[in-house]
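*Asks:* below: sequence and its predicted model.
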Amino acid sequence: MKGRGGVENAAFEPTTPDLGGRRGANHAGAGADAEAPAVEAAEEGPCGWGSCTPKALQLCNTPEGYLAAYSLLAIFQGIVVNGLVNISISTIERRYELNSSLTGLVSASYDIAFCVLSLFVSFFGERGHKPRWLAFSAFVLGLGSLVFSLPHFSSGKYHYGAKLEDTCQISGTSTANFTCSANTKSSLSNYLYVFILGQLLLGVGGTPLYTLGTAFIDDSVPKHKSCLYIGIGYAMSLLGPAIGYVLGGQLLTVYIDIKIPESTQMDQDDPRWLGAWWIGFLACFFAIWCLIIPFSCFPKYLPGTAKIQAEKISETHNDGSEALVETKNIGKSFRDFPLALLVLLKNPVLMSLIIASTSESLVATGFATFLPKFIENQFGKTSSFSATLGGVVLVPAAALGQVISGILISKYKMDCRTIIKFMIATCSVAFLLSTVFLIAKCGNEPFAGVSETYNGTGTLRNLTAPCNVNCRCLRSRYYPVCGRDEVQYFSPCFAGCTSYLQNNMKKTYYNCSCIGKLQRENISEDFLYEAVPGKCPTRCKYLPLFLVFFFFTVVFTFMAVTPTTVAILRCVPDKQRSFALGVQSVILRLLGTIPGPILFGVAIDNSCILWDIDECRTRGACLVYDNERMAYLLMSISAACKIITIIFVIIAVFLYKPPHPSPTVSQKDSEMVSAV
């Protein structure tokens, strides 16, 4: 075949005619003329915009240059979607009066949009200009980040509430009279729909990134390097959540409206404190839009792509699908969509791998959303520290797993069957390590009226007891204090405290009728205080053990992610690789990442033992969880999903049939073609 200038290009010369041969092979006996190669040399253009192709830009017109741009977009996408959104969940719940089930719906909205568009984007984008699709991706991702931050600017200043007299007010003393009024009911929960819209836009923007963007990497590099490049790209995408967790955790230490009103004295230990969750989204909006420029200058194919494609050896599952796709030239028009989809759905190896990855994604997305909340409640840490700790441990472990698997597969040049066997090993180790939830679980610290009575008086799950019945305490004002008896109380009022002293914004409470004697005998009765603000320090020492086990659980879990993608790309016909990733994305999100946060949110809410209830008796966010029940529920979900993953990966190994090198089309191929 000759190029436009009449120069013969060896990359387009026909190679072996067998189905098990090279990707560009013709299929003798299939009843069709030789098809032109998928990649034309003329489409391997320079880097630039039209006739403007500066020489400096040509240095970036390589797989490494594209990988750098892809990684940057993946990093910022990860910062927003898997970092800032997850770390802001607790703050958004409190600021806009949402429960965990609703915020789980917010998290799932990203996947809903991804799911709806994935098939169409991957089908039409397979033969289109993939880098320009990623420029569109950057535009919509930036817009979604902007929309997600808008509720802060339209909801007005944060009304943290007047600093009520939180001590016990004996009968006859004047106090605020709080009554339920429909007119005073907040409409902040309506901002739920704005958050959902922002997540939907983020989902639209993320669709081309992980379907067409990944396939473009596989197009542009030799087969044995593909796993390494994809692994690096995926690892960089996981660097985003790490940055998002750390950045978001630090932003939560900044007051939500930047400047704390002078009329109040409030610090991060105050339960009314909310951090500036919105700043990160606004910054990412500007950064992501800057990436539109580099993606808009890449050509349709990088230089050398045609030669690389011609040299690749097919590992398509031998079910006749490759002969069908080549013979019918499936994918050129929308009329081919149903047939192209049917070909993939009938590929048993592909479907087994998709179900396995779907099961893993359900757990991964659930933990990514609620891991900070788990650490906060299980080990008694602050929300900002829990978020930072979760990001520092979780995300580097995931990135390490991606890189390790990419290096191993590239170094040993594993074929498709060996890659799937490798996945069985990593998933099995991850399953064994996930038992950390049974080992490192923590019980609840003593909480008067919740987990124990008031020194033998009152009843469980009832905050009112004889020692505070005359205090007229507000159930809607949660201000925990830790008594000298090492028991936590809902508020100074429920602890029966009638007086306090304040020094450097720190209060100490005295004359508390509900607080018992000291539990530690070596402390003098002449104690300096009876209660201090905040939760009691946890006596659970399992946090280091949990973090170590969980780190390696994540490493081995994510060691299967890149191999799964590579195995999917190899077991389907060459012209259906992007579409296969699109099909995976749809099923993965329908059955995995969409129900994942919702399922975890319901499980966590199901372990709640103390809800926030306002003056109208309306239930809000959960205040206290049953730690052991939470651990058992999350362990059950995780174990069940990992068992499903292992089963279907084993099925994929047994069902996979590599193509047979043969100069003629096999009988099975001919039957499939003639049947269509």
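*Replies:* Now that the structure is in, tell me what you want to look at.
*Asks:* from here on, just use CA atoms for contacts and neighbour counts.
*Replies:* Noted.
*Asks:* now the strands: where do they sit in the chain?
*Replies:* Secondary structure of the chain (DSSP state E): strands at 481-483, 488-489, 497-503, 506-512, 531-533, 608-613, 619-625.
*Asks:* so Gly609 sits right up against Ala621, yeah?
*Replies:* If you look again at residue 609, you'll see it is Ile, not Gly. No: if you go by CA atoms under 8 Å, Ile609 and Ala621 don't touch, sitting 11.3 Å apart.
*Asks:* between these two, which has more neighbouring residues?
*Replies:* Between Ile609 and Ala621, Ala621 has the larger neighbour count (other CA atoms under 10 Å), namely 19 against 15.
*Asks:* assess the claim that that one and Arg94 are in contact.
*Replies:* Yes: Ala621 lies in contact with Arg94 (CA under 8 Å); the separation is 7.1 Å.
*Asks:* need the contact list for Ile75.
*Replies:* Met236, Ser237, Leu238, Leu239, Gly240, Pro241 (CA atoms under 8 Å, 6 or more residues apart in numbering).
*Asks:* and the second one, how far from Phe558?
*Replies:* Spelled out, that is Ser237. 12 Å (CA to CA, to the nearest Å).
*Asks:* who's more crowded, those two?
*Replies:* Neighbours were counted for Ser237 and for Phe558 using other CA under 10 Å; Phe558 has more, 29 against 25.
*Asks:* alright, now check it against this:
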Amino acid sequence: MGETEKSIETHSIRCLSKVKMFLLALTCAYVSKTLSGSYMNSMLTQIERQFNIPTSLVGFINGSFEIGNLLLIIFVSYFGTKLHRPIMIGVGCTVMGLGCFLISLPHFLMDQYEYESTVSVSSNLSSNSFLCTEYGTETSRPTQDPAECVKEVKSFMWVYVLMGNIIRGMGETPIMPLGISYIEDFSKSENSPLYIGFIETGTIIGPLIGLLLASFCANLYVDMGSVNTDDLTITPTDTRWVGAWWFGFLICAGVNVLTAIPFFFLPKTLPKEGLEDNPDIIKNDKEEKHREELKKKKQGITKDFLPFMKSLSCNPIYMLFILISVLQFNAFINMFSFMPKYLEQQYGKSTAEAIFLIGIYNLPPICIGYIVGGLIMKKFKITVKQAAHIAFWLSIFEYLLYFLSFLMTCDNSPVAGITTSYEGIQQELYVGNKVLADCNKGCNCPTKIWDPVCGDNDLSYMSACLAGCETSVGTGLSMVFQNCSCIQTSGNASAVLGLCYKGYDCSLMLQYFLILSTVCSFIYSLAAIPGYMVLLRCIKSEEKSLGVGVHAFCTRIFAGIPAPIYFGALVDSTCLHWGTLKCGKPGACRLYDATNFRHIYLGLPAGVRGLSFLPAFLTLTLLSKRHLPGENDSAGTELADTKVTEKENECKDGHKNSKVLNDEELKTKL
């Protein structure tokens, strides 16, 4: 008898350790996939500048991840439960690593990056050919050579990034639906929210590491090692700067491949957590699973696919939850993808600074919110209906706080001829650039090249030539331009490279914005786990994996793919000055209208999120009248309510309540 107890105890420890091992491996997988995902989102601006493409095309590249995910999500979600789930997750991590490597490949196939400038690093600076002279040369101006256009515009190296992102999306497919369903199948129902909270924490740790890595790489010049950075005339705050975006993708590729290894050593199935210490239950569980497998072989692997889909589509709570998720994802994908660009254009920060601030201010509170939300669900044994109310009212409160961000604004950068006149007076935008004035008409300056300088009068100019500067001293970033006829000041009328600083008030507004985003991130993440449990518990256990997959499919096809594209096109519409390629064609945008950019960035997500609260309120109404198949009721009185509810909910899924009754009978026997 003692040996039997000892063997049972050993078996229990072994099974429990495997559940925890899978939990740890899955958390690491979430870290690796969100690491590469957040790094990709953070490097969108760098990719835009590297390939000189508009924001709408960058949005399409970003959405290509969802395209790759869509190709497999339904099939993986359905067939995955019938195959070896841990091995499929391991294969997916390996494929993600391959995709990350493919994204970095263009750097090794392209020539060195050349930014538009009136000051050429390779030219003889002492000639001052880029300054205001009556007989200025045309060497610094864009050529109209069609061959140059074919070389630049039709060099589709960005296709490698597109294909790599698609492959990365395909590799990410099995991780969420198969991992969540595996945890739900083999863990206690009261432990499931806490486990999912830990897993979701991985989705915060990964982006935190990814953002720090992106901040580090954005400060490194793209051609580091092959270019003398002392000769550069741009800094990381310049909109022409391109960081070493490719370097981080190589790191992400290695991390994803390493993460895949543990999954190849985990079992296909495990005993239900909490039932491992009873050999009779273990034996009955194995026999039941064996009978189910034989039944599936006889029926065919796809015979229950259509009934499952029919049952899911007839579940109003599930369908409303999908609608809510689609609307919410449309808002948050846009906000997260374009937040670095927003901080750059609105508050004058460099890409590296913007990414670092996002990681420090936003991700830790989200991580804490996920853990606290999971602990609350476990500690107080929150029911699905209570969880839905918690998620709804917390989201409403956070949504109202969000509107304070409209007050934390900065004005447009004062650029002569674009946002202000040469006298420093604010002028109407979108009426055409008036970069030529009486003070620079005789300078023979290029009017399209973006090479900004900041004058002593705190006014920026598109180039030293357009500022009317006649002489220069120093080289590289220490260059100072003097005798500038357009700079009306009592001093030396000099200018330095770069846009002018936006001022202390703008920096203060940035601090307020970041503090508000910290509070909002915590409140929203606190509601995330209760909200996600509504999804898991509103569908039957045998449909869980497919249900999670269909949910992911819908959010990707209606939010993940179109949102970055239409949002990028709207952002492009606020561009005030486009960069210029060698052939004269427009490249990436250099300066945006900060006011209109702010209205789109903050206003559009606010409107979309506002719409999502209508189906959310309807969901609460339905939940108050229904009994969910995944909801565990400990009180016997609930059985009577179940019978009443059975008559009210005959939408072709009447087996809901019989499932609950079976669960109650099993608990009585135990």
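*Replies:* Done, it's in. Keep in mind the model is a prediction, meaning the values are calculated, not measured.
*Asks:* any chance of the strands of structure 1 in CSV, plus distance to Pro544 of structure 1?
*Replies:* Formatted as CSV, those follow (distance: least, CA to CA, whole Å):
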stretch, distance to Pro544 of structure 1
strand 481-483, 24
strand 488-489, 24
strand 497-503, 34
strand 506-512, 30
strand 531-533, 26
strand 608-613, 25
strand 619-625, 21
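*Asks:* tell me the spacing between the residue sitting furthest away from the middle of structure 1 and Arg477 of structure 1.
*Replies:* With distances taken as CA atoms, centre = their mean, the residue sitting farthest from the centre of structure 1 turns out to be Gly172, at 53.8 Å. Distance from Gly172 of structure 1 to Arg477 of structure 1, counting by CA to CA: 21 Å.
*Asks:* again, but for Leu98 of structure 1
*Replies:* From Leu98 of structure 1 to Arg477 of structure 1 the distance is 17 Å (CA to CA).
*Asks:* more neighbours, those two?
*Replies:* Set side by side, Leu98 of structure 1 and Arg477 show more neighbours around Leu98, with 23 against 19, by other CA under 10 Å.
*Asks:* quick one: map the more buried one onto structure 2.
*Replies:* Aligned against structure 2 by TM-score structural alignment, Leu98 of structure 1 finds its counterpart in Ile53.
*Asks:* map Ser226 of structure 1 onto structure 2.
*Replies:* Aligned partner of Ser226 of structure 1 by TM-score structural alignment: Ser192.
*Asks:* distance check, the residue nearest to that match when sequence neighbours are not counted against Thr351 of structure 2.
*Replies:* Take Ser192 of structure 2 and drop its neighbours on the chain: the residue closest to it by CA to CA, 6 or more residues apart in numbering is Glu184, 6.2 Å away. Distance, Glu184 of structure 2 to Thr351 of structure 2, using CA to CA: 40 Å.
*Asks:* so who does whatever residue of structure 1 lines up with Glu134 of structure 2 touch?
*Replies:* Using TM-score structural alignment, the partner of Glu134 of structure 2 in structure 1 is Ser171. For Ser171 of structure 1, the contact set (CA under 8 Å, 6+ apart) comprises Asn470, Cys471, Arg472.
*Asks:* now neighbour count and distance to Val343 of structure 1 too, for the residues you listed, in JSON lines please.
*Replies:* Rendered in JSON lines, the data for the contacts of Ser171 of structure 1 read as follows (neighbours: other CA atoms under 10 Å; distance: CA to CA, whole Å):
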{"residue": "Asn470", "neighbour count": "14", "distance to Val343 of structure 1": "73"}
{"residue": "Cys471", "neighbour count": "21", "distance to Val343 of structure 1": "71"}
{"residue": "Arg472", "neighbour count": "16", "distance to Val343 of structure 1": "69"}
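*Asks:* and which of these is nearest Ile279 of structure 1?
*Replies:* Set against Ile279 of structure 1, the nearest of those by CA to CA is Arg472 (39.8 Å).
*Asks:* could you find the closest non-adjacent residue to the closest one?
*Replies:* Gln169 (6.6 Å).
*Asks:* that neighbour and Val469 touch, don't they?
*Replies:* No: using CA under 8 Å, Gln169 of structure 1 makes no contact with Val469, being 10.5 Å away.
*Asks:* more neighbours: which of the two?
*Replies:* Gln169 (20 against 15).
*Asks:* returning to that earlier point: double-check the match of Ser226 of structure 1 against Ile183; I have them as touching.
*Replies:* Yes: in this structure, Ser192 of structure 2 is within contact of Ile183 by CA under 8 Å, at 7.0 Å.
*Asks:* and the two? Which one has more around it.
*Replies:* Between Ser192 of structure 2 and Ile183, counting by other CA under 10 Å, Ile183 is the more crowded of the two (23 against 20).
*Asks:* counterpart of that one in structure 1?
*Replies:* Using TM-score structural alignment, Ile183 of structure 2 pairs with Ile217 in structure 1.
*Asks:* can you get me a residue count around the aligned residue in structure 1 for Phe522 of structure 2?
*Replies:* Applying TM-score structural alignment, one finds that Phe522 of structure 2 aligns to Val555 in structure 1. Val555 of structure 1: 26 surrounding residues under other CA under 10 Å.
*Asks:* ok, now which ones touch the closest residue to Val555 of structure 1 other than its chain neighbours?
*Replies:* Excluding the flanking residues, the one nearest Val555 of structure 1 by CA to CA, 6+ apart is Gly401, at 4.4 Å. By CA under 8 Å, 6+ apart, the contact set of Gly401 of structure 1 is Val554, Val555, Phe556, Thr557, Phe558, Met559, Ala560.
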